[in-house]
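**Student:** After the sequence you'll find the predicted model.
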Amino acid sequence: MKLLSLVERKKEKKIKQYIVDNKEALYRFAYTYVHNEDDALDIVHDAICKSLTNINTLKDTDSIKPWIYRIVANCAIDNIRKNKKYVISSDDLEVDDLMGYDKYEDIDLQRALDQLPEKYRTIIVLRYFEDMKIGDIAQILGENENTIKTRLYNALAKLKISISE
């Protein structure tokens, strides 16, 4: 067992508090990738483990949110690659009702989001469902802010066309 320095212990405490305060949002974000409750829970678990074992990679405790969302995104992508599956079942959609998570009121919006390529869907979810700033989204996805803005506008245009059809 590795002993943590005082700075790392403070970081660990802040990370744990952030995770406890935002566990539902982290789950929803993971769920947008895999559309499966069990896989989303596994992803969040893996992300929590990775974040706690890699505390030293967090440079500033003010940037915990984008740091941990990036870990969740990377774990989700790893999970998809590992399992080679991306399936939506009707049972998974009913779980949202039971657990009290945000749910899509408009089934057309849900279908339109599902049809978007992952790079667009992730930006839409982070911006409008998780209420993140463009700068934070850029940091999470490791992209330039202007690239994120362009993808956001393209995604909104695709959603508009998809929903109006």
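**Tutor:** Sure thing, it's come through.
**Student:** C-alpha from now on. contacts and neighbour counts both.
**Tutor:** Fine.
**Student:** contacting residues for the closest residue to residue 155 other than its chain neighbours?
**Tutor:** Closest residue to residue 155 apart from its sequence neighbours, by Cα to Cα, 6 or more residues apart in numbering: residue 120 at 5.3 Å. The contact partners of residue 120, by Cα atoms under 8 Å, 6 or more residues apart in numbering, come to 151-152, 154-155.
**Student:** and what of residue 14?
**Tutor:** Residue 14 touches residue 61, counting by Cα under 8 Å, 6+ apart.
**Student:** got the buried residues for the strand or helix carrying it?
**Tutor:** When elements are assigned from DSSP states H and E, residue 14 belongs to helix 6-21. If you call a residue buried by 16 or more other Cα atoms under 10 Å, then helix 6-21 has these buried ones: 8, 11-12, 15, 19.
**Student:** let's bring in a second one:
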Amino acid sequence: MLDIQKIQRAKKGNKKAFQELLEEEKVKLYKIAFVYMKNEEDALEVFQETTYKALRSIKNLKDERYFSTWLSRILINTAIDLLNKKKKIIPMEKEILEEKLPPYESNVEDFDLLQAVMELDEKYKTVLMLRFYKDYTVKQIAEALDCPEGTVKTNIHRGIHQLKEKLKEDCVNEY
């Protein structure tokens, strides 16, 4: 449950209040970061950068009710920025990269679903993460992404449809 007083204290510079707020949001934020970044190290980097940016700019938060939305938007923008920077780096061959990195083992029960979400286009991945991992309403997603509610509904519907097709295809291929 959202604690408006705690957010107001954080806005006034109370670092303990900010830390408590972040503690309540960290699992959801990490999941979103992992879906974007596809590896633990980059997800943690995005989470850390988001924390820093949020701490520096929390005094600019206009409406305390949207703290979670505001924080998620910072995380999404940070993830997109890091992905854009990484596009400029020449990638290694997949086999070489897999040899150098330890395999990431997720604690997420629905790993197949998470994997399928990770493979979606960014616009579908974003709305589905906010809707189903952060439990945002369509209106909250529209505000966070600064787009019409109709677009959010369309992207949720199309994202779910693509997930169904992808998961159905994976199930058929296993037998």
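**Tutor:** That came through fine. None of these values were measured; they are calculated from a predicted model.
**Student:** Got a TM-score for the pair?
**Tutor:** Once the chains are laid over each other, their TM-score by TM-score structural alignment, normalised by the length of the first structure reads 0.79; 153 aligned residues with a Cα RMSD of 2.7 Å.
**Student:** For the residue sitting nearest the centre point of the first structure, give its distance to residue 11 of the first structure.
**Tutor:** In the first structure, the C-alpha nearest the mean C-alpha coordinate belongs to residue 29, at 3.1 Å (Cα atoms, centre = their mean). For residue 29 of the first structure, the distance to residue 11 of the first structure equals 23 Å [Cα to Cα, to the nearest Å].
**Student:** just residue 45 of the first structure next, same as before
**Tutor:** The value you get for residue 45 of the first structure to residue 11 of the first structure, if Cα to Cα is used, is 19 Å.
**Student:** Helices of the first structure, residue ranges please.
**Tutor:** Under the criterion DSSP state H, the first structure contains helices at 6-21, 23-34, 37-53, 64-83, 90-99, 107-115, 118-124, 134-141, 145-164.
**Student:** Could you find the counterpart of the residue nearest to the centre of the first structure in the second structure?
**Tutor:** Counting by TM-score structural alignment, residue 29 of the first structure lines up with residue 32 in the second structure.
**Student:** Please name the nearest non-neighbouring residue to its match.
**Tutor:** residue 129 (6.3 Å).
**Student:** Next: residue 34 of the first structure.
**Tutor:** residue 86 (5.8 Å).
**Student:** my guess is the one you found meets residue 35, correct?
**Tutor:** Yes - using Cα atoms under 8 Å, residue 86 of the first structure is in contact with residue 35, at 7.1 Å.
**Student:** And the two? Which one has more around it.
**Tutor:** The residue with more neighbours, out of residue 86 of the first structure and residue 35, is residue 35; 19 against 11, by other Cα atoms under 10 Å.
**Student:** mind listing what that one touches?
**Tutor:** Residue 35 of the first structure touches 86-89, 92, counting by Cα under 8 Å, 6+ apart.
**Student:** Does residue 144 of the first structure touch residue 137 like I think?
**Tutor:** No - counting by Cα under 8 Å, residue 144 of the first structure does not reach residue 137; the two are 9.5 Å apart.
**Student:** quick one, which of those two is more surrounded?
**Tutor:** Neighbour comparison, residue 144 of the first structure and residue 137: the larger count goes to residue 137, with 25 against 13 (by other Cα under 10 Å).
**Student:** The more buried one and residue 147 of the first structure, how far apart?
**Tutor:** Counting by Cα to Cα - residue 137 of the first structure and residue 147 of the first structure are separated by 11 Å.
**Student:** same deal with residue 88 of the first structure?
**Tutor:** The value you get for residue 88 of the first structure to residue 147 of the first structure, if Cα to Cα is used, is 29 Å.
**Student:** again, but for residue 162 of the first structure
**Tutor:** As for residue 162 of the first structure, its distance to residue 147 of the first structure is 22 Å (criterion: Cα to Cα).
**Student:** When those two are compared, which one has more neighbours?
**Tutor:** Comparing residue 162 of the first structure with residue 147 by other Cα under 10 Å, the one with more neighbours is residue 162, at 16 against 11.
**Student:** Looking at the alignment, what corresponds to that one in the second structure?
**Tutor:** By TM-score structural alignment, residue 162 of the first structure lines up with residue 166.
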